[in-house]
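Visitor: only the shape, not the letters, is given here:
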């Protein structure tokens, strides 16, 4: 591939929704800014929007389409002269565009001689909407008068403080014992990383206020107490993690009082006693759709710790990429970690024609896991199987049944993207992969995905159909075979309960979960892992992503649940319905106030609540090529989720939260 260094072409895209008289129109206008005419070219675009395979196209044709990567060709014999334009309009999409990030986020040309030319690209415009596009976190201003005298997120269980002392320059930590010394060191590293020049931890010679730190009886695992007196401050807890959280609270109080002394104080006396409402307070990060370097992940973990979030669900594989080093199968990262023109995985979701992507070496994973442990965070890796495996299958094609014919498609438009439950090779490969992951991740909890298997999965595989006949009978196998080459998953993930795909997936999950249990591990899965009711409920948990009601029903069946409904807790969803907001819309929208006030167990019985592990927000990365979009979508909503997980429901207050949220850190600070 030869890539021209300077863009001689510009692309503008526009969106017009369907009306009573007109079909929807997604128009792409290419301008030739060069001094040479071109012909026989293809325009390649990618972004979250997916062109419907059966699309009607004006001005050209859809030459190729894989998920959100589309290639348009002009009419035969068409010549694009210098300073002239060519417009191609698609009248069919997998879903209508709702936000400016839904449109194309990368574009390039493949010229007649095979060379690749970059194309300058402007954000997609909606016809009739000229609002300024929004990027960057919304930082709520700190008011002159706040509902509370101290700045703490998430809000503690009891705050009984009084008086105002001169705001100290910093905190001089005086730990007693190994656990306290470790907590003090972790806190010092945290604030030095997040707030490098503030000197939050400093010795008494530099004006640090003495803070005694020690283990005491009578505390839960993450509970702590802070006592303020004329002599200084004392932090007590039953564990190292509790001491660490107490210091985070103290650090927040100090930063608030120091940066906004007219609004917040540093207490002279009194006590704060605190412990979390829920044990699982998680954040999921999809690093398959967009890659985040180890440095980004580590800084993100520090922000999680500042919010007292304690689970990091690391989504390491999907159709678009494989992101973790596996020694037994180096081709997983050699092939699956990179996207680009002419590569097995093409440019997707805003990645350009040049090879782009990356993966985490084992050394990098160990760094992340070690840091997380210091911050009180357990890391849960996810390898998404048996669906969402397009990249994996490009790297290890022998996982496909050699006799398989035809195609089935996932909701995201990937063909034949599921590893085969009927092949012995599947389990040989997966068990080697899982053994390597178990060695890396100390929490011994492995998430295996199990979501969004297409209704027609394996319908053209003789091996799968033979196995389905054995376990479900000839009738079920025959019915499943009829789904071959039938397009499903066009506008939403299929419900597969009772289908041949569900039966085969259950066979697969039962074996994988049993293997993980034999290694002493808990198995995590999305709620579809309940298909067939075959996994051991005592050694697994589910992430309920569809609705609170669906999670409640699964809890009623005895599954341990982490609640993360897409309508509210998926942080890739936009903050409002406005076109100018970035993000997705397939599950709805959720601004920070809506997320903050959401009850994750509304309508649950006491028996169902007994199966609740906690809550989790999920960061899916399709729209986040632009890191300013990441900031816009994640902050301050991640802090709102943190307060739901930590603060007692009756003590939550949106007015208080909004007054304090502007003091919380963001990842990029991009605009």
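Guide: That came through fine. As the structure is a computational prediction, the values presented were derived from the model and not from experiment.
Visitor: for the rest of this, base every contact and every neighbour count on C-alpha atoms.
Guide: Fine.
Visitor: and the spatially closest residue to residue 444 that is not a sequence neighbour, how far is that from residue 279?
Guide: Distance criterion C-alpha to C-alpha, 6 or more residues apart in numbering; nearest residue to residue 444, sequence neighbours excluded, is residue 521 at 4.8 Å. Noted for residue 521: a distance of 18 Å to residue 279, by C-alpha to C-alpha, to the nearest Å.
Visitor: let's bring in a second one:
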């Protein structure tokens, strides 16, 4: 069936196409040029008065995209996708030849139906996510406002980071986060899998990492390191669970970047294999999986044993995350106290003609070059820029220390030939308070309201900026998926618009107006916003 759009003062117009009697609803409210409440705001929107009624969800296009329609549109409409030929489907999805960017798309809703065009399936996926937000429930059923949209993102890296070391999130909770990210076209998931407080993924060559490193005897309770809950904590992912999450992410066009944090934040690894640490610093050296939070002292030894361990872990990580072009190797908050007392570390520094403080750079350089041999690109936190070694130029630097100045750090990265991803603590650390005084969940401290996230910068001096991401450090996100939802959203939606529109974002007041109309999306997908 084809619908003819007829603009008229009449309330109902009947038209015949072939042998079908067609009905189009037109009234004064439909003729208004109403703004569309889309997040992120598209690059170009031309609103045409009127609506297209959808008596069914019939579609033609790539089977993978029809499945996306079935998952994201059909449940809203209380129907299922009917696959049709192109000339009889209401929704027509087309892969087109051309030099359009990977994620750009065209969306055209007319009185005859809906046409989505893109050069890639990722672009069509973005178009479907926009179309989902355009759906409106009318008196007689579902409708789409007539419009022409041309769209493409400003930044190619738009993401969230989830820490599962401090507090673990079940596979179902990770998948829930991924699906919510997809609603707003976020396309990078940074998975922080190792830290002092727990090792969360299996490494075949080092089984103790899961047997011992995933277990801690208690967890800090509240904000005092000496207050422990005395409850054993033991969680990790299986290979099958990771593969399942990766499969979902791929279907949502979300790239997953795993992180193996080194050479600091390694207490769980050292508790599993003590020979990896600086055991020669004193007689009183008894590493255990950390029960408290903060930047702790246990650091991988700069020995051949530790370097080989690092390479073996990265090799298995590259094999498990086979489609992930980036692997994060940490490099943040690396203490040197143990190295300065270790005969083995001092000897390594002397042999390599570097200071103790530069041992970090030496270890990161070896890890990054090993990844280069595996055809992977290393990512580091910006602390690594001070390591005194030459990382491969393609190494990506994540700028998190906003107090250093984004331009200052960006210029330092640019001088060494590195592109950057923005992750500034002052704007993107979503573990901070967002609703001072009445939150239903705890936070690490600080205050990061929605309005400040929306003002996130998208430049860093002379550096090439790949994108921006939000950080969900989980010291105080300890109450599972609802707690995670509450911290991630709607701030994650603001960050999505920052990354998509960059300098062209229309302003917080306009975003807030559109967000009010999008709140039903969160309810539909069972995302907990609390009272925010």
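Guide: Everything's here; your move. Given the structure is predicted, the values throughout are model-derived calculations rather than measurements.
Visitor: hang on, the earlier thing: aligned to the residue nearest to residue 444 of structure 1, what sits in structure 2?
Guide: Under the alignment (TM-score structural alignment), residue 521 of structure 1 maps onto residue 376 of structure 2.
Visitor: and what of residue 312 of structure 1?
Guide: Match for residue 312 of structure 1 (TM-score structural alignment): residue 189.
Visitor: with residue 404 of structure 1 instead?
Guide: By TM-score structural alignment, residue 404 of structure 1 lines up with residue 281.
Visitor: how about the contacts made by the closest residue to its match other than its chain neighbours?
Guide: The shortest distance from residue 281 of structure 2 to any non-neighbouring residue, by C-alpha to C-alpha, 6+ apart, is to residue 342 (4.9 Å). Taking C-alpha atoms under 8 Å, 6 or more residues apart in numbering as the criterion, residue 342 of structure 2 is in contact with 278, 279, 280, 281.
Visitor: give me the subset of those residues lying in helices.
Guide: Nothing among these maps onto helices, per DSSP state H.
Visitor: ranking those by neighbours, who comes first?
Guide: residue 278 (23 neighbours; other C-alpha atoms under 10 Å).
Visitor: for that residue, give me its contacts.
Guide: 298, 299, 300, 301, 338, 339, 342, 344, 345.
Visitor: now a ChimeraX select for only the buried ones of these.
Guide: Listed next is the ChimeraX selection for buried residues among those, using 16 or more other C-alpha atoms under 10 Å:
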select :298,299,300,301,338,339,342,344,345
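Visitor: from the contacts of residue 278 of structure 2, which two are the most distant?
Guide: 298 and 344 (14.9 Å; C-alpha to C-alpha).
Visitor: which residue, other than its chain neighbours, is closest to residue 255 of structure 2?
Guide: residue 188 (4.8 Å).
Visitor: what is the neighbour count of the one you found?
Guide: Going by other C-alpha under 10 Å, the residues that sit close to residue 188 of structure 2 add up to 24.
Visitor: isn't it up against residue 252?
Guide: No. Using C-alpha atoms under 8 Å, residue 188 of structure 2 makes no contact with residue 252, being 10.4 Å away.
Visitor: looking at the contacts of residue 278 of structure 2, which is nearest residue 258 of structure 2?
Guide: Set against residue 258 of structure 2, the nearest of these by C-alpha to C-alpha is residue 300 (19.2 Å).
Visitor: done for today, thanks.
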